[in-house]
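Participant: my questions are about this predicted structure, shown below with the sequence.
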Amino acid sequence: MRAQPLPGARLIRDWNGHRYVVDVVENRFVMDGKPYRSLTAIALKITGAKWSGPRFFGL
């Protein structure tokens, strides 16, 4: 079982010269003020490719 980040956590990932900041809130993630249901959806948005969201963020 993989550990999930707790609400209040902040995930930071540098990708292609840009820093992405994701806030963990109850039952979702927020990046640039937009809510996402999963880290995988955020990784897809950032990279344009299918990634494991937790792996992309180093969890």
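Facilitator: Arrived safely, thanks for sending. Numbers count the residues shown, from 1 in each chain.
Participant: C-alpha only now, for contacts and for neighbours.
Facilitator: Fine.
Participant: Ile42 and Asp23, how far apart?
Facilitator: Shown here: Ile42 relative to Asp23, a distance of 11 Å by CA to CA, to the nearest Å.
Participant: tell me which of these two has more neighbours.
Facilitator: Ile42 (23 against 19; other CA atoms under 10 Å).
Participant: and the more buried one, helix, strand or coil?
Facilitator: At Ile42, secondary structure determined by DSSP: H, G, I helix; E, B strand; the rest coil is helix.
Participant: just checking, it touches Pro35?
Facilitator: No: with contact taken as CA atoms under 8 Å, Ile42 and Pro35 are classed as non-touching, separated by 9.5 Å.
Participant: before we go on, here's another structure to hold up against the first:
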Amino acid sequence: MRLSYGKLTRAVRDEPSTRDPALKPGGRLIREWNGVTHVVEVVEGGFLWKGQRYASLSPIARAITGARWSGPRFFGLKRSA
């Protein structure tokens, strides 16, 4: 099977272990929103927030803000375009 460059790039980008080397199990993301400090634990295969497990940061950002945010952008992992 032969992968095009675009498919290969997407496959690497979507691979959880290559997303962001700074996000390793045991790490924490901290964000203050409207006077409340939110702590998200990085765990194998996802994130923990308020005792619930999430596969990505976006649903956490959405729950905190009530709006559709990019999780990585909300937690300061990506810069604005």
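Facilitator: Structure received. What you see is a predicted model; the values in this text were computed from it and never measured.
Participant: TM between them?
Facilitator: With the length set by TM-score structural alignment, normalised by the length of the first structure, the two chains reach a TM-score of 0.91; 59 aligned residues with a CA RMSD of 1.3 Å.
Participant: if we can go back for a sec, could you pull out the residues contacting both of Ile42 and Asp23 of the first structure?
Facilitator: Common neighbours of Ile42 of the first structure and Asp23 (criterion: CA atoms under 8 Å, 6 or more residues apart in numbering): Met31.
Participant: mind checking what helix or strand follows the longest helix along the second structure in sequence?
Facilitator: Ranked by residue count under DSSP state H, the longest helix found in the second structure is helix 5-14. Once the chain leaves helix 5-14 of the second structure, the next helix or strand it forms, by DSSP states H and E, is strand 28-33.
Participant: which part of the first structure lines up with that following strand?
Facilitator: The counterpart of strand 28-33 of the second structure in the first structure, using TM-score structural alignment, spans residues 10-15.
Participant: quick one: the matching stretch to the second structure mean distance?
Facilitator: Stretch 10-15 of the first structure differs from its equivalent in the second structure by a mean of 0.2 Å after superposition (mean CA distance after the TM-score superposition for the first structure).
Participant: centroid residue for the second structure?
Facilitator: With distances taken as CA atoms, centre = their mean, Leu57 lies nearest the centre of the second structure, 3.6 Å away.
Participant: which residues touch the aligned partner of it in the first structure?
Facilitator: Per TM-score structural alignment, the equivalent position to Leu57 of the second structure in the first structure is Leu39. Applying CA under 8 Å, 6+ apart to Leu39 of the first structure gives the contacts Phe29, Ser52, Gly53, Pro54.
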